[in-house]
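Asker: Next come a sequence and a model predicted from it.
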Amino acid sequence: MSSHRNEQIHNLEDLVQRVSKELSLSGDCKRKAQEQYKSLKSNGVPRLKEKYKELEEVVKMAETYDIAGSKEARVEFESLLQSRTGQEHQQGPKHFAQTLPSGNSAQKQEFSKTFAGPVSTKSADDSHQKRSSSPTRADGTITVSALEYKRLVESEKMNKAKVEELTTRLSSYVSKQLKDGNPNIADLSDKNRPTKLGEKFEQLYDNEWSDAFEILKSTLKDEDKVVQILVDITQKVHEFCCDFAPQQLDRLESYCMVPMQNIKWKVQSNNGDQDLYVHRNSEDKTAFFELSKFMKDCRKSCATASIPALRVMFKDYVYKEHFTNITLATPIEIFIDKCVEIIWLMSVQDPPMDLRYPTPGEKLDTSSFKHYRKKGTVVQQCVWPAVYLHKDGPVVSKGFALPQ
């Protein structure tokens, strides 16, 4: 019955039929309530309230559930009980607006103005039957009963709420569609958006790279060799993150699919709690259609949680394998940690950001790289990679190259 609480009840008969169908009343109570309504409407019958206890029970039940129109039905019920001759029945039951205290004509007039027309004195039955064809006055306005007016107002409020909800959902959907896989539309609320990561990568070169350069130069002396070591570290971090990112995404999707198809149910029984398992592959081929997009968004929002473990893994395995002769001094370790953090955040963008390392002998592209130490047109050595919004995309921050 809760699903009908906002649906207007138009009169006592409508209330009896609705409640009889949908509330858990006994069959005898339903039958008697309907018979008592017909009896109450008939002419020349006793008006003793105790003769209509089942009908009153239905009205009370409607009031308990706060069904729209139950108050008006109560007024009609009481009005019929007060009628001691058949005259009221011939004229129809009083409209609930007419039950205002006698002599309060000003209040009645004010009530009529509120509903943009005179209050109808026709029976509730006539109003219910003719509510779809209300009379039109000479000035073009339509006269409706107060019950009908209240029903229309509530209906309009519900329709407005539905339109507002659908508009919000459509706006959200369009916004997501525009940003989905489109790096050219930036989410300004994201502190790790591509432009910010490009700025952090430049700061990494100015600060941590310089500190690591100085500590290596103090032992190796050869500047070009020191530069190459730092470039190699950066490139290995990039390869490591690019290799790990799709593996992590596959696992996330798998973790989500498993509990959706492997159903585990904890059941309480006389023998104690027990776990029941059932596995079935999805019959709906589109069930996981948008899962990859959802997992990318989820990983991106939680990407910083992976950084501490990625730092340890890189230093314990990749660095020890490829840089066995380079002591992991504190400035170098700080440089590696910062490298892993920024490049990992670049790798989880959708699509992933890209780094480019110019090779010796190629023409120096001044739109992507700045000169290091001297001018020239041909690359001798990469010093710092350039950052791109995505593969073959626009430059986010320029790198450095040592020309011949």
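Answerer: Sure, I can see it. Numbering: from 1, shown residues only.
Asker: going forward, measure contacts between C-alpha atoms and count neighbours the same way
Answerer: Will do.
Asker: just the strands in the stretch 251-400 of the chain please.
Answerer: For the stretch 251-400 of the chain, the strands defined by DSSP state E, counting those that start in this stretch occupy 262-269, 272-279, 354-356, 369-371, 379-384, 386-388, 395-397, 399-403.
Asker: between the fifth one and strand 399-403, how big is the angle?
Answerer: Interaxial angle of strand 379-384 relative to strand 399-403 (axes from the mean of the first three to the mean of the last three CA atoms, to 10 degrees): 150 degrees.
Asker: now swap in the first one and tell me
Answerer: On the basis of the same axes, to 10 degrees, strand 262-269 is oriented at 140 degrees to strand 399-403.
Asker: Centre of the chain to strand 262-269, how far?
Answerer: Centre-to-centre, strand 262-269 and its host chain are 29 Å apart (CA atoms, centre = their mean, to the nearest Å).
Asker: what helices or strands is it leaning on?
Answerer: With contacts taken as 3 or more CA pairs under 8 Å, 6 or more residues apart in numbering; DSSP states H and E, strand 262-269 sits against strand 272-279.
Asker: tell me what the strand it packs on is packed against?
Answerer: Packing partners of strand 272-279 (3+ CA pairs under 8 Å, 6+ apart): strand 262-269.
Asker: now the closest residue to residue 209 other than its chain neighbours: how far from residue 329?
Answerer: Nearest non-adjacent residue to residue 209, counting by CA to CA, 6 or more residues apart in numbering: residue 335, 6.2 Å away. For residue 335, the distance to residue 329 (CA to CA, to the nearest Å) stands at 10 Å.
Asker: Next: residue 347.
Answerer: To residue 329, residue 347 is 27 Å away according to CA to CA.
Asker: swap in residue 124?
Answerer: Noted for residue 124: a distance of 91 Å to residue 329, by CA to CA.
Asker: and what of residue 248?
Answerer: Separation of residue 248 from residue 329 (CA to CA) stands at 30 Å.
Asker: Residue 203 too?
Answerer: Distance of residue 203 to residue 329, given as CA to CA: 20 Å.
Asker: Now mean neighbour count and distance to residue 19 too, for the strands of the stretch 251-400 of the chain, in a markdown table please.
Answerer: As requested, the strands of the stretch 251-400 of the chain are arranged in a markdown table below (neighbours: other CA atoms under 10 Å; distance: least, CA to CA, whole Å):
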| stretch | mean neighbour count | distance to residue 19 |
| --- | --- | --- |
| strand 262-269 | 11 | 37 |
| strand 272-279 | 10 | 41 |
| strand 354-356 | 20 | 67 |
| strand 369-371 | 21 | 79 |
| strand 379-384 | 23 | 78 |
| strand 386-388 | 26 | 68 |
| strand 395-397 | 21 | 68 |
| strand 399-403 | 25 | 76 |
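Asker: Nearest to residue 314, out of the ones you listed?
Answerer: Of all those, strand 354-356 sits nearest to residue 314, with 18.4 Å by CA to CA.
Asker: Please compare the first structure with the one that follows:
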Amino acid sequence: MSSPKQVPTKFNPGLGEGVYDYFIRNYLTHWFEAKTVPPHVYTRAMNELVLLNKKKKSKQADKDRKVTVSKQNIDSEREEVTKLGERPSSASVARRNQSKQEQASGSRNVQLENDQLKSENLALQDQLSKAYMELQDKATRLHRMKEDLKNSLQEVNDLKIRLSKLYGDKLRDNNPDLADQCDANRPTELGKRFLEIYDNEWSDAFENKAKKDEKEKVGILHEVVVDAFYYCNEKFKGQVPQIRGIFLQSKDGQQKVSVSKNAQMIKSLNDLRMQLSTEAARNVAQEYSTSSLASILQRLCINSGDIDPALRKYAFSCAEICWLLLVWNDQLSLSEDKEGVPFDQETYKPFTRRLSDMEQPTVEFVVWPALCQEFGVLVKGVAQPKAGKRKPLDLQR
């Protein structure tokens, strides 16, 4: 469907063109196609235009008929004069004068009708001008109302977004379990990744230590993950005073501030630390696996030259996941791994032995620590069970 033509900027009918006809063709039809004029207004205007044209055609036909009659009379008289070759008779003169009078009378009538039509056209032009101004005014007000409505809707949407964000922040404040479900670093996902390190990097590092027995290799790898957690926790706890000292321009970061400002500062630091947690975790893990790992293994009588790539990758992954866990939930801790205590199935899964064959099993050694939070165990660890009492054989089975 073609777009409607543009409305003329000036109201300028052509010579001999009806004002009403000009207005309908150049204005009202455009408004009707643009759906700014109701159909009944357009239909009524077209009906009035049809009636006006019929009236004009009727008057023009009468005028043409009278002019034709007068012309025929004149031509008839001329023919008679030409035929007789003499001066017209008094009767012909009387007829000619009568014809002239009728012609003059017809001309006066036509002039009166033309004057009347001009007066009617002027009145219609005035009415149409007023209607045009009213329509323009309504269109302007309608456009203004649409803009106000659009701005109001935008303000409402902005307020909804701000309210939703504020409500979400309030819910997640000191409650890491309500983290964004689309975030890969939410605590539940980090817990899965913590256990995946045991399934992947731990297994690779364990297999590469071929010269040591099982319990010794397990002890080395357990020491690394526990030390990585406390290494990250120490750096994590010391980070806030350092950054606060930079902001407050004090050496120890203990300059007195109001309680509300202190809480706001801590929240801002936590938000910033979460945003940069992925990059920071890599940096901490790199530092731990290159500079700190050797000193830890030295205590276990392992030389730095014996650190193979699988063990270094394992140490890197442990430090990286521990940093992310502490950033997103600083209340996390590792289980207190002790040997000889009763085997707690809520805390550990068995390593290579079946609990069904044992009575009152105890922990022989811990393979992988459990990840604990304030209200219980978030991720179970792995330990090797040992029978406290051997289960008697069922001879009747």
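Answerer: Sure, I can see it. What you see is a predicted model, and the numbers here were worked out from it, not measured in a lab.
Asker: if we can go back for a sec, neighbour count: residue 124 and residue 329 of the first structure, which is higher?
Answerer: Neighbour count, other CA atoms under 10 Å: between residue 124 of the first structure and residue 329, residue 124 has more, with 24 against 11.
Asker: all helices in the stretch 51-200 of the second structure, in order from the N-terminus.
Answerer: 90-172, 187-199 (DSSP state H, counting those that start in this stretch).
Asker: Give me the mean deviation of the last one from the first structure.
Answerer: Right, helix 187-199 of the second structure. With the two structures superposed, helix 187-199 of the second structure lies on average 1.6 Å from its match in the first structure, counting by mean CA distance after the TM-score superposition for the first structure.
Asker: packing partners for that helix?
Answerer: On a contact count with 3+ CA pairs under 8 Å, 6+ apart, helix 187-199 of the second structure meets helix 309-328, strand 376-379.
Asker: What ranges does the stretch 201-350 of the second structure have for its helices?
Answerer: Counting by DSSP H, counting those that start in this stretch, one finds helices in the stretch 201-350 of the second structure at the ranges 201-208, 214-248, 259-275, 277-287, 293-299, 309-328.
Asker: So for the shortest one, what gets flagged as buried?
Answerer: Buried residues in helix 293-299 of the second structure, counted by 16 or more other CA atoms under 10 Å: 293-294, 296-297.
Asker: ok, now the last one?
Answerer: Buried residues in helix 309-328 of the second structure, counted by 16+ other CA under 10 Å: 310-328.
Asker: Show where that helix falls in the first structure, residue numbers please.
Answerer: Mapped onto the first structure using TM-score structural alignment, helix 309-328 of the second structure covers residues 330-349.
Asker: Could you check what's spatially nearest to residue 30 of the first structure, not counting adjacent residues?
Answerer: Excluding the flanking residues, the one nearest residue 30 of the first structure by CA to CA, 6+ apart is residue 20, at 5.4 Å.
Asker: Go ahead and confirm the one you found touches residue 32.
Answerer: No. Taking contacts as CA atoms under 8 Å, residue 20 of the first structure lies outside contact range of residue 32: 10.4 Å.
Asker: So for the two, which residue has more residues nearby?
Answerer: residue 20 (19 against 15).
Asker: Alignment lookup: that one to the second structure.
Answerer: For residue 20 of the first structure, no residue is aligned by TM-score structural alignment.
Asker: Is residue 20 of the first structure in a helix, a strand, or coil?
Answerer: Secondary structure assignment for residue 20 of the first structure (DSSP: H, G, I helix; E, B strand; the rest coil): helix.
Asker: any idea how far residue 70 of the first structure is from it?
Answerer: Distance of residue 20 of the first structure to residue 70 of the first structure, computed by CA to CA: 14 Å.
Asker: got it, and residue 249 of the first structure?
Answerer: From residue 249 of the first structure across to residue 70 of the first structure, the span is 56 Å (CA to CA).
Asker: How about residue 198 of the first structure?
Answerer: For residue 198 of the first structure, the distance to residue 70 of the first structure (CA to CA) stands at 66 Å.
Asker: swap in residue 171 of the first structure?
Answerer: Distance from residue 171 of the first structure to residue 70 of the first structure, by CA to CA: 39 Å.
Asker: neighbour count winner among the two?
Answerer: Neighbour totals were compared for residue 171 of the first structure and residue 70, and residue 70 leads with 24 against 12 (other CA under 10 Å).
Asker: Which position in the second structure pairs with the more buried one?
Answerer: Checking with TM-score structural alignment, residue 70 of the first structure has no match.
Asker: Now for residue 70 of the first structure: which residues touch it?
Answerer: Contact partners of residue 70 of the first structure, counting by CA atoms under 8 Å, 6 or more residues apart in numbering, are 9, 15, 59, 62-63.
Asker: any idea how far it is from residue 32 of the first structure?
Answerer: To residue 32 of the first structure, residue 70 of the first structure is 19 Å away according to CA to CA.
Asker: Trace residue 130 of the second structure over to the first structure, please.
Answerer: Correspondence of residue 130 of the second structure to the first structure, assessed by TM-score structural alignment: residue 105.
Asker: I meant to write residue 245 of the second structure there.
Answerer: Using TM-score structural alignment, residue 245 of the second structure pairs with residue 254 in the first structure.
Asker: And residue 186 of the second structure, by the same measure?
Answerer: In the first structure, residue 186 of the second structure lines up with residue 193, judged by TM-score structural alignment.
Asker: Specify, as a residue range, where stretch 208-215 of the first structure falls in the second structure.
Answerer: Using TM-score structural alignment, stretch 208-215 of the first structure corresponds to residues 201-208 of the second structure.
Asker: So what touches that stretch?
Answerer: Contacts to stretch 201-208 of the second structure, defined as CA under 8 Å, 6+ apart, come from residues 217-218, 221, 308, 310-311, 313-314, 317.
Asker: Okay, buried residues for it please.
Answerer: Going by neighbour count (16+ other CA under 10 Å), the buried part of stretch 201-208 of the second structure is 201-202, 204-206.
Asker: can you tell me which of the contacts of residue 70 of the first structure are in helices?
Answerer: 15, 59, 62-63 (DSSP state H).
Asker: Can I get the residues you listed in TSV including distance to residue 177 of the first structure?
Answerer: Shown next, in TSV, are these (distance: CA to CA, whole Å):
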residue	distance to residue 177 of the first structure
15	48
59	51
62	47
63	47
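Asker: Same list (the residues you listed) but as JSON lines, adding neighbour count and distance to residue 267 of the first structure.
Answerer: Listed next are these as JSON lines, based on neighbours: other CA atoms under 10 Å; distance: CA to CA, whole Å:
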{"residue": "15", "neighbour count": "22", "distance to residue 267 of the first structure": "42"}
{"residue": "59", "neighbour count": "22", "distance to residue 267 of the first structure": "42"}
{"residue": "62", "neighbour count": "25", "distance to residue 267 of the first structure": "38"}
{"residue": "63", "neighbour count": "16", "distance to residue 267 of the first structure": "39"}
